[in-house]
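Colleague: Sequence plus the predicted model coming up.
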Amino acid sequence: MRSLLVIHNQATASDRKSATASKMLLPEHVLRACGYAVTNAHNEESCRKLLPDADGAVLHLPVSDIQAWGTLLLRMKVVPLLWWCSEATATLSVDACEDNVMVDGVLTPSMKPTEIHWALHFGAKQCFERQQWHLERKQLLSKIEERKWIDMAKGILCEIKNITESEAYDLLRKQAMNERKRLVDVATSIVNVYQLIQSEKSERKGGARR
């Protein structure tokens, strides 16, 4: 990780306008002194231009603003998100200290170059593991959804054809093979057609009563 994008906002703008001694503690100065290429952004437009070339994002923000910015950044590109915990951001974050904030690491102005290096290294690892967890969760939810449609289709076939669940599953699988479709796609079609037929029957009954 060699290129970093530092995110500022209005809440931390005062840091950038402070005395020269304080400016030396800003993330861009500290990180450049450690050998990293650093760019700055303060709005969505500048982030879109600069994030593609960045290996990670350093959030010089109050904790309360991290979720919104993190969501925005990760929609553009998956990068490690690290919070810059300075006197200013820590003070601004007091009221949000109990928030469930998802960041991959924390950096401070007092860190030595080797400490920053390892914080970024493990932050990148944390980012990968977080994305892997999200992917596995998405896949699991997808499988649960597919199983729901397949079970519904099996129930319909059992009712219509008076067969067992095992026989209904075999029928679904055979149909999927014949049509060269996924099992869940065949099951979804059966459920949708069945529900449409039932809805039309219900409407005809309602019309007959009137």
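Modeller: Ah, there it is.

Colleague: Please make it C-alpha for all contacts and neighbour counts, starting now.
Modeller: OK.

Colleague: okay, now residue 140: neighbour count?
Modeller: Counted by other C-alpha atoms under 10 Å, the residues lying close to residue 140 total 12.

Colleague: Which neighbouring elements make contact with the helix or strand where it lies?
Modeller: Under the criterion of DSSP states H and E, residue 140 resides in helix 113-161. Packing contacts for helix 113-161, counted by 3 or more C-alpha pairs under 8 Å, 6 or more residues apart in numbering; DSSP states H and E, involve strand 81-84, strand 105-107, helix 165-179, helix 183-209.

Colleague: Grab the nearest non-local neighbour of residue 113.
Modeller: Counting by C-alpha to C-alpha, 6 or more residues apart in numbering, residue 113 lies nearest to residue 34, which is 5.3 Å off, once chain neighbours are set aside.

Colleague: mind checking how far the helix holding residue 140 is from the chain centre?
Modeller: For helix 113-161, the gap between its own C-alpha mean and the chain's C-alpha mean amounts to 11 Å (C-alpha atoms, centre = their mean, to the nearest Å).

Colleague: again, but for stretch 92-100
Modeller: What separates the centre of stretch 92-100 from the centre of its chain is 21 Å, taken as C-alpha atoms, centre = their mean.

Colleague: rewinding a little: figure out which of the helices and strands packed on helix 113-161 is closest to residue 22.
Modeller: Ranking the helices and strands packed on helix 113-161 by proximity to residue 22 (C-alpha to C-alpha) places strand 81-84 first, at 14.4 Å.

Colleague: Buried residues, stretch 170-181. List them.
Modeller: Of the residues in stretch 170-181, 172, 173, 175, 176 count as buried by neighbour count, 16 or more other C-alpha atoms under 10 Å.

Colleague: Isn't residue 1 up against residue 56?
Modeller: Yes. Taking contact to mean C-alpha atoms under 8 Å, the distance of 7.1 Å between residue 1 and residue 56 places them in contact.

Colleague: what about versus this one:
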Amino acid sequence: MHSLLIIHNSKTRHDTASVSANADHVLRSCGYLIEMATTREEAVSGIREADASILQLPVTEINSWGQLLMAQKTAPILWWCTDETATLSVAACEDNIMVDGILAPSMLAQEIHWSLHFSAKLCFERQQWLKEREQLLSRIEERKWIDMAKGILSKAKHISESEAYELLRKQAMNERKRMVDVATSIVNVYQLLQD
């Protein structure tokens, strides 16, 4: 991981006393290439080349920025936690804040490197879990259609549900369609006839 996109609020003060606490200053001194963004357009453009993004923002702004960034590219998102960005109480933190890690100006270079490394791992695991979740929800939805079609067939043809399942399976093979597509057609026709 070499290139980082730092997103900061243009209203954030950058006086000389806080320069050493700025993510830009600290991360450059650790050897990272830094791109800065203050607007959504700059962030969308900058994330394409970045290996990770650092949000130097109040905790309440993390999720909206995180969603924007993840829509563009799967890359770790870390929060730059300072006195300035952590001014809110713990109550302001939601349970589902979209960050893969937290960095602070007091961290040593080695700590920053390891934090970025583990954040990348967490980011890609989170993406895998989201994909698996989508697949499971899709299978559940397909199962609902198949179960409804089995119920309709068993009632209409006076057969058991296992026989209705076999009938569905054979029909799907004959039509060279997925079972869920045949089941959806049966349910839709049945509902049309009921109306």
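Modeller: Done, it's in. What you see is a predicted model; the values in this text were computed from it and never measured.

Colleague: ok, back up a step: is it possible to get a markdown table of the helices and strands packed on helix 113-161 of the first structure that adds distance to residue 62 of the first structure?
Modeller: Below are these laid out as a markdown table (distance: least, C-alpha to C-alpha, whole Å):
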| stretch | distance to residue 62 of the first structure |
| --- | --- |
| strand 81-84 | 9 |
| strand 105-107 | 13 |
| helix 165-179 | 53 |
| helix 183-209 | 46 |
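
Colleague: do you know which of these lies nearest residue 94 of the first structure?
Modeller: Between residue 94 of the first structure and those, the shortest gap by C-alpha to C-alpha is with strand 81-84, which sits at 14.4 Å.

Colleague: ok, residues contacting whichever helix or strand comes after the closest one?
Modeller: In the C-terminal direction, the helix or strand that comes right after strand 81-84 of the first structure (DSSP H and E) is helix 87-92. Outside helix 87-92 of the first structure, the residues within contact range by C-alpha atoms under 8 Å, 6 or more residues apart in numbering are 11, 12, 15, 60, 61, 62, 63.

Colleague: which one of those sits closest to residue 200 of the first structure?
Modeller: Out of the contacts of helix 87-92 of the first structure, the member with the shortest distance to residue 200 of the first structure (by C-alpha to C-alpha) is residue 63, at 54.0 Å.

Colleague: what does the closest one align to in the second structure?
Modeller: Residue correspondence to the second structure (TM-score structural alignment): residue 63 of the first structure is matched to residue 59.

Colleague: Give the full set of residues in contact with that match.
Modeller: For residue 59 of the second structure, the set of contacting residues under the criterion of C-alpha under 8 Å, 6+ apart consists of 79, 85, 86, 88, 92, 93.

Colleague: could you redo those as TSV and give each row neighbour count and distance to residue 146 of the second structure?
Modeller: Putting those into TSV (neighbours: other C-alpha atoms under 10 Å; distance: C-alpha to C-alpha, whole Å) gives the following:
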residue	neighbour count	distance to residue 146 of the second structure
79	24	45
85	19	51
86	17	50
88	13	50
92	12	44
93	13	42
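
Colleague: okay, which residue of the second structure is out on the far edge from center?
Modeller: Residue farthest from the centre of the second structure, counting by C-alpha atoms, centre = their mean, is residue 158 at 46.4 Å.

Colleague: Just give me the match in the first structure for residue 168 of the second structure.
Modeller: Across the two structures, residue 168 of the second structure finds its equivalent in residue 172 of the first structure, going by TM-score structural alignment.

Colleague: no no, residue 137 of the second structure
Modeller: Taking TM-score structural alignment as the criterion, the aligned counterpart of residue 137 of the second structure in the first structure is residue 141.

Colleague: Give the full set of residues in contact with that match.
Modeller: Residue 141 of the first structure touches nothing, counting by C-alpha under 8 Å, 6+ apart.

Colleague: quick revisit: out of the buried residues of stretch 170-181 of the first structure, the closest to residue 7 of the first structure would be?
Modeller: Distances from residue 7 of the first structure to these, taken as C-alpha to C-alpha, are shortest for residue 176 (50.6 Å).

Colleague: Test my guess that that closest one contacts residue 188.
Modeller: No. Using C-alpha under 8 Å, residue 176 of the first structure is not in contact with residue 188, being 11.4 Å away.

Colleague: what lines up against the residue farthest from the centre of the second structure once you look at the first structure?
Modeller: Alignment of residue 158 of the second structure against the first structure is given by TM-score structural alignment, with residue 162 as its counterpart.

Colleague: Distance of residue 59 of the second structure relative to residue 24 of the second structure?
Modeller: To residue 24 of the second structure, residue 59 of the second structure is 18 Å away according to C-alpha to C-alpha, to the nearest Å.

Colleague: Point out the most buried one among the helices and strands packed on helix 113-161 of the first structure.
Modeller: Taking mean count of other C-alpha atoms under 10 Å as the contact definition, the stretch among those with the greatest mean neighbour count is strand 81-84, which reaches a mean of 25.

Colleague: residues in the second structure aligned with that one?
Modeller: Residues 77-80 of the second structure are where strand 81-84 of the first structure lands when matched by TM-score structural alignment.

Colleague: Show me the contact partners of the matching stretch.
Modeller: Stretch 77-80 of the second structure is contacted from outside by 23, 52-57, 59, 62, 66, 98-105, 119, 123, using C-alpha under 8 Å, 6+ apart.
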